[in-house]
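Asks: Okay, here's the prediction I keep looking at, along with the sequence it came from:
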Amino acid sequence: MKKHIRLEESLPETVFERLLSISKSQRWLVRRGEKLNALLESCSSEDEQLFLCDILDRFTYIDSDTLADSLAELGEKISTTWGCTPNNTLVVAMDKSRYADSSSAIAWMIKPVLAELGDWETNKIYKNLTDAVNEVKEGQKIVVVDEFVGTGQTLSNRLKWISEKITEQEKSVEIYVATIAAMEICRERDFSCATEFHSTIWMKQALNDYYHSEDLEAAIAMMLGMEALLLPKHNFYKLSKYSLGYKKTQSTYYLENGNPPNNNFPIFWWKMWKTGGRRMPLIPRV
């Protein structure tokens, strides 16, 4: 039996019909009916509701099947195209901190994929860049894995750090990058330290790449108007830092059961209203 989004009867007919159409391709919204209604009811006009519908229609939602396909593609790229084996390569999450992040999850999930393609073992897949850089040997390869790349600034900095550390240790090592998803704008960054950067999904900006001239100005103004209803500062987070998504990335991306990146529009994940009330975010973020 097919499930449908439970929509409030108070929604305008145009919005109601638009959401029903979207739900056919964006099936993840079905389980978030209450949160979706709360988001749309917070809009001040039908135009704002239809505007959000357009953005939701362009969302890149990674469900379990899509994730499995992406991991299989990365495994094939690593093993076949790049010629990586357990004897000449270390796979590592793009992580240097003590806290769990999505790159660690990808490093963990790619283990069985690589196991099917060769005799890979756990001791060839690392969760921390520092350990991998110290362990990699002369002439070997490092494959850095991650879930999502937004602006590419962090990745660029990490690649430069890896290259510098390897040079300090007087080793010659090839560096590769494999990610589930990435924003096209990150291509503007300097990734020259890597031999190749492969993402299974490339995404456009939700406003800049779909609206133009006056329409783009109006779309940005409308989103900023909705953001103005959010609490300017919550705990240690300032809304101004994440306006239109971190570094204005304008992302619309979510991995099922994951922690959505702050590159997404805060209207989808910010926790508090300006009035002090707690929101019911469409995609809650820690």
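Replies: Received, thanks. Quick caveat: nothing in here was measured; it's all calculated off a predicted structure.

Asks: hey, let's count contacts and neighbours off CA atoms from now on
Replies: Noted.

Asks: Tell me the secondary structure of the residue in the chain sticking out farthest from the centre, please.
Replies: Using CA atoms, centre = their mean, the residue of the chain lying farthest from its centre is E170. It sits 34.5 Å away. What DSSP: H, G, I helix; E, B strand; the rest coil gives for E170 is coil.

Asks: separation between it and S163?
Replies: Note on E170: its distance to S163, by CA to CA, to the nearest Å, is 10 Å.

Asks: next one: C53
Replies: Distance, C53 to S163, using CA to CA: 44 Å.

Asks: what does M203 give?
Replies: 27 Å.

Asks: What is the burial count for N128?
Replies: When neighbours are counted by other CA atoms under 10 Å, N128 registers 19.

Asks: So which residues of the stretch 151-286 of the chain form helices?
Replies: In the stretch 151-286 of the chain, helices defined by DSSP state H, counting those that start in this stretch lie at 153-168, 213-227, 239-242, listed in chain order.

Asks: what's the second one in contact with?
Replies: Outside helix 213-227, the residues that touch it by CA atoms under 8 Å, 6 or more residues apart in numbering are 43, 48, 51, 207-208, 210-211, 243-244, 266-267.

Asks: Would you list the buried entries among the residues you listed?
Replies: Buried members of the contacts of helix 213-227, counted by 16 or more other CA atoms under 10 Å: 43, 48, 51, 207-208, 243-244, 266-267.

Asks: another structure for you, compare them:
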Amino acid sequence: MTVERLPHHIPKDTFESLFRLSVDHPWLIRKSSALFDLISTCEKDEEIDLVVKLISRINFFTPNDQLCARRKVCEYLTNHLGLIESDTLLIAIKDNELADSSSAYVQQMKGALAEVGGWRTSNFVDSLTSAVERVSPDGSLVIVDDFCGSGGAIKRKLEWLRLKLREHEKECRMFVAVAAAMEFSKKEVSPLAEDYYAATWLKRGISDNFSGPELEEATAAMLKLEQSLKARSDGKKLSDYSFGWRKSEALYYSEGDNPPNNNFPLFWWRHMKGGLERDPLIPRI
């Protein structure tokens, strides 16, 4: 394994920890510059220890992992729930002209369901309005996506769907199926969906992995680290994303995709306090 020349002086024990981390998580090898840059923002050993632990818990998905997840979603919908192509629509939560991950995921699900057979292009819809118009009166709607963070967005879409379906006098079943989701999102989504499935359920990076004094110390360390970031970056306020959007504390990275803002901003925020642009470990747009 080749490691890039270090941009900062790193103590030997810290370097050894990062080297072991890269061995255990090979995707970090090509991120060595960003990794060492991130560690250089830590002023105390407990901050370094926290960052290393969180990075080790990042749920990294390769394109093949995502394919396997789509197949799991497909198997769950068709075999466990028994949904059939004649009265089921897979839909994205998109309701505007901007591209989003759910629209892409609807398209990607075509390949997985093509392997089952019987499903057609007409089963896949990339807008909520079209889904309401096209679904049969007693059919099934399935919101699909690659990731669900707090569950707030999907909750709002389910509420909207329920209202519009009533206006159209349709009694449809509503489901949610995603590749990965934060466990705490269940309280938002489950009451509104007949079934909520994730191929992988994710825990919060700090709150679900520490307790007692360790939780207090880890929380304080992360707050301190966030103080090294610029208060505003790319039109966003750091205070809105502290510990991730809606305090999600997500640790999720799908290779080649735009990471969610539910991740700790420490891993994706683009500017340091003072305006210096940084090299984020998992950059996002």
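Replies: Ah, there it is. None of these values were measured; they are calculated from a predicted model.

Asks: TM-score for these two?
Replies: Scored against TM-score structural alignment, normalised by the length of structure 2, the superposed chains reach a TM-score of 0.95; 284 aligned residues with a CA RMSD of 1.6 Å.

Asks: just to revisit the earlier point, closest one to A194 of structure 1 out of the contacts of helix 213-227 of structure 1, please.
Replies: Of all the contacts of helix 213-227 of structure 1, A194 of structure 1 sits closest to N208, with 28.0 Å by CA to CA.

Asks: so how many other residues sit close to the spatially closest residue to that closest one that is not a sequence neighbour?
Replies: Once flanking residues are discounted, N208 of structure 1 sits nearest to L216: 6.7 Å by CA to CA, 6 or more residues apart in numbering. L216 of structure 1: 15 surrounding residues under other CA under 10 Å.

Asks: measure the residue mapped onto L216 of structure 1 from structure 2 to G149 of structure 2 for me?
Replies: Under the alignment (TM-score structural alignment), L216 of structure 1 maps onto L215 of structure 2. Distance, L215 of structure 2 to G149 of structure 2, by CA to CA: 21 Å.

Asks: Report the secondary structure state of F16 of structure 1.
Replies: Under the three-state scheme (three-state DSSP), F16 of structure 1 adopts helix.

Asks: residue contacts, the residue nearest the centre of structure 2?
Replies: Against the mean C-alpha coordinate of structure 2, by CA atoms, centre = their mean, the closest residue is F147 at 4.3 Å. Residues counted as contacts of F147 of structure 2 (CA under 8 Å, 6+ apart) are 178-181, 260.

Asks: got it, and R71 of structure 2?
Replies: Per CA under 8 Å, 6+ apart, neighbours of R71 of structure 2: 112-113.

Asks: And it, how close does it get to K157 of structure 2?
Replies: Taking CA to CA as the measure, R71 of structure 2 falls 24 Å from K157 of structure 2.

Asks: Distance to A131 of structure 2 and neighbour count added to the contacts of F147 of structure 2, as JSON lines?
Replies: Formatted as JSON lines, these follow (distance: CA to CA, whole Å; neighbours: other CA atoms under 10 Å):
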{"residue": "V178", "distance to A131 of structure 2": "18", "neighbour count": "24"}
{"residue": "A179", "distance to A131 of structure 2": "21", "neighbour count": "24"}
{"residue": "A180", "distance to A131 of structure 2": "23", "neighbour count": "22"}
{"residue": "A181", "distance to A131 of structure 2": "23", "neighbour count": "26"}
{"residue": "P260", "distance to A131 of structure 2": "25", "neighbour count": "23"}
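
Asks: In strands, which of those appear?
Replies: Using DSSP state E, the members of these that fall within strands are 178-181.

Asks: and which of the residues you listed is nearest S136 of structure 2?
Replies: For these, the nearest to S136 of structure 2 is V178 (23.0 Å; CA to CA).

Asks: what's the helix or strand for the equivalent of the residue nearest to the centre of structure 2 over in structure 1?
Replies: By TM-score structural alignment, F147 of structure 2 lines up with F148 in structure 1. Taking DSSP states H and E as the criterion, F148 of structure 1 maps to strand 141-149.

Asks: how far off helix 153-168 does that strand point, in degrees?
Replies: Strand 141-149 of structure 1 runs at 170 degrees relative to helix 153-168, counting by axes from the mean of the first three to the mean of the last three CA atoms, to 10 degrees.

Asks: T62 of structure 2 contacts A69, doesn't it?
Replies: No: using CA atoms under 8 Å, T62 of structure 2 makes no contact with A69, being 10.5 Å away.

Asks: These two - which one has more neighbours?
Replies: Neighbours per residue, other CA under 10 Å: of T62 of structure 2 and A69, the larger number sits with A69, 21 against 14.

Asks: Next, work out how far apart the more buried one and F147 of structure 2 are.
Replies: Following CA to CA, the distance that separates A69 of structure 2 from F147 of structure 2 is 11 Å.

Asks: what touches both of these two?
Replies: A179.

Asks: Now for R285 of structure 1: which residues touch it?
Replies: Here R285 of structure 1 is in contact with 259-261, 269-270 (criterion: CA under 8 Å, 6+ apart).
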